[in-house]
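Engineer: Here's a sequence, model it:
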Amino acid sequence: MCIGAVTYICYIFSFLYPVKYVVYTMSAVLGIGAAFIWTGQGNYLIINTPIEKMSRNSGIFWATSQLSMIIGTTIIYFLFSGMETVNTKTRVLVISILSGIALFSFILFVSLPGSVRQDDISTNKEDKPGPIEVLRGAGRLFRTKHILLLCVAFLYGGLELAFFSGVYGSSVGFTLQLHDSKSLIGLCGILIGCGEVLGGILFGVFGAYTSKIGRSTIVIFGCILHLATYALVFVNLPNNSPFGDTRDEAIITSSAAIAAACGFCLGFADACFNNQFYTSIGTNYPNNSASVFAIFRFVQSIGGFIGFMYSTHLIMYGNLGLLSISAVIGTICFVVSEKVEVNEEEAVRYRNKMGNGSS
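Structural biologist: Next comes the predicted model:
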């Protein structure tokens, strides 16, 4: 987590005197750091959470992490309001705010205590897996039926992440039939964050109740909400809105209220999926969470990469069609995975063999 935080700080500072190739290079470094920090955070969450409180703590973690979407977007919305280009003074102010937060976070990471959960085998320093062992454990787990099913759901998580974080807001801004469409980009970003945070709070505060409902039920609800939202986007935005400013009409008269509501629903449904991903990993793989989180971030990042690649070449209806199909397939795979017996013992035995030097 500390190494990941350092890459965020370096990325932010690269904008002090922005040079195109330096920013591109630091973006790639940031991608590596993000993998470190998200895998580390997920593992740390699990090894410090009793299994019966996994849903609650996952919800709290998700809600607090997604607050950044609300706070950050709000700050940028007001600082950049009315600007055609960002002046140096405003740019330095934004960099100062972000770098201050990142440095403070780095200090918090350094000061975090170790695992407090007694049932985690990695609390014993002699049994603690090294990076190579975790990677091999991920490879072994990747071949199991349960993980393969989860990976299909993880892949959809990456695809819809690319849509709501990159495609949707831009498409709303390009739809000139909407009044003051450019300002709606920031509003949609804030409402996506509100949906994410509300979802996290509900799964956190009412974790005991949502656990009784079952992970599959919550994911199915998230899928239905996503499909309904895609349908609203389908009728509310023009088909060529992902490509640039357009005055084309949608199926209905484009509505700012519907566009904003869709942003909130995209965020809330995403929280439904991701909270259950975290809970499933923590519940089923308490002793191999680092390996499974590595798989989770790897597959979800591939989904995000694919989503960003095709989104700039596909009309809106094509984007929505692919997302709808993958939502259904991903949800089915997640539901089936909940009924598959999890075999974590193989990875645990492998770790013990490595620790004893017999492999």
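
Engineer: from here on, contacts and neighbour counts on C-alpha atoms
Structural biologist: Fine.

Engineer: contacting residues around residue 205?
Structural biologist: By Cα atoms under 8 Å, 6 or more residues apart in numbering, the contact list for residue 205 reads 56, 59-60.

Engineer: Quick check: the gap between it and residue 136.
Structural biologist: From residue 205 over to residue 136 the distance is 36 Å, taken as Cα to Cα, to the nearest Å.

Engineer: coming back round to it: most neighbours of all the contacts of residue 205, which one?
Structural biologist: Most neighbours among the contacts of residue 205, by other Cα atoms under 10 Å: residue 59, with 30 neighbours.

Engineer: Would you confirm that it contacts residue 196?
Structural biologist: No: Residue 59 is beyond contact range of residue 196, at 10.0 Å (criterion: Cα atoms under 8 Å).

Engineer: Same list as before, the contacts of residue 205 that is, but in JSON lines and with secondary structure and distance to residue 21 included.
Structural biologist: JSON lines is the format used below for those (DSSP: H, G, I helix; E, B strand; the rest coil; distance: Cα to Cα, whole Å):
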{"residue": "56", "secondary structure": "helix", "distance to residue 21": "43"}
{"residue": "59", "secondary structure": "helix", "distance to residue 21": "38"}
{"residue": "60", "secondary structure": "helix", "distance to residue 21": "38"}
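
Engineer: Closest one of the residues you listed to residue 270?
Structural biologist: Taking Cα to Cα as the measure, residue 59 is the one of those closest to residue 270, at 12.3 Å.

Engineer: Now do the same contact list for that closest one.
Structural biologist: 199-205, 207, 275.

Engineer: now swap in residue 181 and tell me
Structural biologist: Counting by Cα under 8 Å, 6+ apart, residue 181 makes contact with 172-175.

Engineer: please give me the structure for this one as well, since I'd like to look at both together:
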Amino acid sequence: MTPAGKNLMNIIILGFGFMFIFTAFQTCGNIEQTVIKNFNNTEFHGSGYTSMAIIYGVFSASNLMAPSVVAVVGPQLSMFGSGLLYSGYIAVFIRPLTWSFYTASVVVGIAAAVLWTAQGNLLAINSTDSTIGRNSGIFWALLQFSLLFGNLYIYLAWHGKTTISDKDRQTVFISLTVISLVGTFLFFLIQRLDTEATTREGGSSDTCEPLLPADPTEGSLTLSITKEMLLLSTSIAYTGLELTFYSGVYGTCIGAMTRFGDDAKGLIGLSGICIGLGEILGGGLFGMLNKCYSCGRNLVVLLGLLTHYLAFFLIFLNIANDAPIASQDGTHLEAYITPSVTVALLCSFLLGLGDSCFNTQLLSIVGYVFRENSAPAFAIFKFIQSISAAVAFFYSNYLVLHWQLLIMALVGFLGTITFFVAELVVAATRRDSDYSSI
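Structural biologist: The predicted structure is shown next:
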């Protein structure tokens, strides 16, 4: 197999590994608050929102040391070990205890930092300046298939159920644990690159090398204050806020809407499927459009913002304001229109489509600008994204729907503007580089 073919195969294997792990983990995140509300054990006092806030808070702090782990252990073993810890978190729900639930939340936060830093490093290693956009799109599309399979299973398993029994919970989480382990072991299929052979075949001198500074933590701090990363930070923070919303809050809102009838719990799975369809469409299509650099990326990010604004407006009209914090019995309130399942699922699709617009372009520009320091750069990316997600999961325990939508709308607007400015800086730097090489 040629080096280019090996690179592409590694990206595909990477995508499938993440697809299996996050089929389990994202499905877990989507349903855990609903599952906890239906858990018949007076000794358990956990909160799904609080758990996710802990995960993303620890995730953000752990990104400071994650490049060092990846540098010492290597990206392949780093992802394998992290995948095992993800599986452990999911397995906790088979028989949840408060102490094990929150302990696992801390552990998986550390694992997430290592996993995503290693992923960004491997993506950069197996890409060139000309293929980083394509590879980002392929990886993102494969990753988002996770939203289809897990949530389809939830819909079929919970269709018509008004409460989730202990047997229902155990069956689901045993299955999700096995799925996560399958994805973890797939990482062993990733092949090491023969850089000498790659060079002999030519055309790969722009390969994004797996370079790490002597002190990766220092490298992360240095990159974090570069002009490009400071400009991109607001866009990255926005992806953390809306990640919280579509992966945990919106599904809970749909499940709490008693006006959707006895099928409200099953609709959580359908909502996740629609989010996944939007993510896959966006990853497959928009990941290819950044070949024209600033023009392509700017247009896709603008489309993502407009798509999210439409989704936010329809959710504002369709979902009751108290749905995110409703009790086990749900909410009997209406918003401004008669609650519509069709509108709710359309909003799920739009949330996924808009998310893919932002993430594919951010992955592309970070991989392009910081290709020689990919692990520290992606560690910063995940640090910013995860700390904003932690904040959002924390306030989701207390804020009603309208305030959450307003926060996302404001940060999304600022993030889009700063992304445009970052693209101008990158384009200007590239022109200067081309000019100086003449």
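
Engineer: What does the TM-score come to for these two?
Structural biologist: Once superposed, chain against chain, the TM-score is 0.86 (TM-score structural alignment, normalised by the length of structure 1); 337 aligned residues with a Cα RMSD of 2.4 Å.

Engineer: Apart from its chain neighbours, what residue comes closest to the aligned partner of residue 369 of structure 2 in structure 1?
Structural biologist: Aligned counterpart of residue 369 of structure 2 in structure 1: residue 284 (TM-score structural alignment). Closest residue to residue 284 of structure 1 apart from its sequence neighbours, by Cα to Cα, 6 or more residues apart in numbering: residue 342 at 6.7 Å.

Engineer: Can you get me a residue count around the one you found?
Structural biologist: Other residues close to residue 342 of structure 1 by other Cα under 10 Å number 14.

Engineer: ditto for residue 255 of structure 1
Structural biologist: When neighbours are counted by other Cα under 10 Å, residue 255 of structure 1 registers 16.

Engineer: which residues touch the aligned partner of it in structure 2?
Structural biologist: Using TM-score structural alignment, the equivalent of residue 255 of structure 1 in structure 2 is residue 340. When contacts are counted by Cα under 8 Å, 6+ apart, residue 340 of structure 2 touches 260, 318.

Engineer: on that earlier part again, the match of residue 369 of structure 2 against residue 341, yeah?
Structural biologist: No: at 9.5 Å, residue 284 of structure 1 and residue 341 do not qualify as touching, with contact defined as Cα under 8 Å.

Engineer: Of these two, which one has the most company?
Structural biologist: A side-by-side neighbour count of residue 284 of structure 1 and residue 341, using other Cα under 10 Å, places residue 284 first with 18 against 10.

Engineer: Without its sequence neighbours, what residue ends up closest to the residue nearest to the spatial centre of structure 2?
Structural biologist: Closest to where the C-alpha atoms of structure 2 average out (Cα atoms, centre = their mean) is residue 243, at 6.3 Å. Excluding the flanking residues, the one nearest residue 243 of structure 2 by Cα to Cα, 6+ apart is residue 389, at 6.9 Å.

Engineer: Determine which residue in structure 1 is aligned with that neighbour, please.
Structural biologist: Correspondence of residue 389 of structure 2 to structure 1, assessed by TM-score structural alignment: residue 304.

Engineer: again, but for residue 421 of structure 2
Structural biologist: Looks like residue 421 of structure 2 aligns to residue 336 there (TM-score structural alignment).

Engineer: For burial, what's the neighbour tally of residue 347 of structure 2?
Structural biologist: Residue 347 of structure 2 is flanked by 27 other residues according to other Cα under 10 Å.

Engineer: Then the one 5 residues further on?
Structural biologist: Residue 352 of structure 2 has 32 neighbours, counted by other Cα under 10 Å.

Engineer: quick one, what contacts it?
Structural biologist: Applying Cα under 8 Å, 6+ apart to residue 352 of structure 2 gives the contacts 246, 274-279, 282.

Engineer: and which of those is nearest residue 129 of structure 2?
Structural biologist: Proximity of the contacts of residue 352 of structure 2 to residue 129 of structure 2 (Cα to Cα) peaks at residue 282, which lies at 20.9 Å.

Engineer: What lines up with that closest one in structure 1?
Structural biologist: For residue 282 of structure 2, the aligned position in structure 1 is residue 199, judged by TM-score structural alignment.

Engineer: Verify the stated contact: its match with residue 272.
Structural biologist: Yes: assessed by Cα under 8 Å, residue 199 of structure 1 is found in contact with residue 272 at 6.5 Å.

Engineer: Done for today, thanks.
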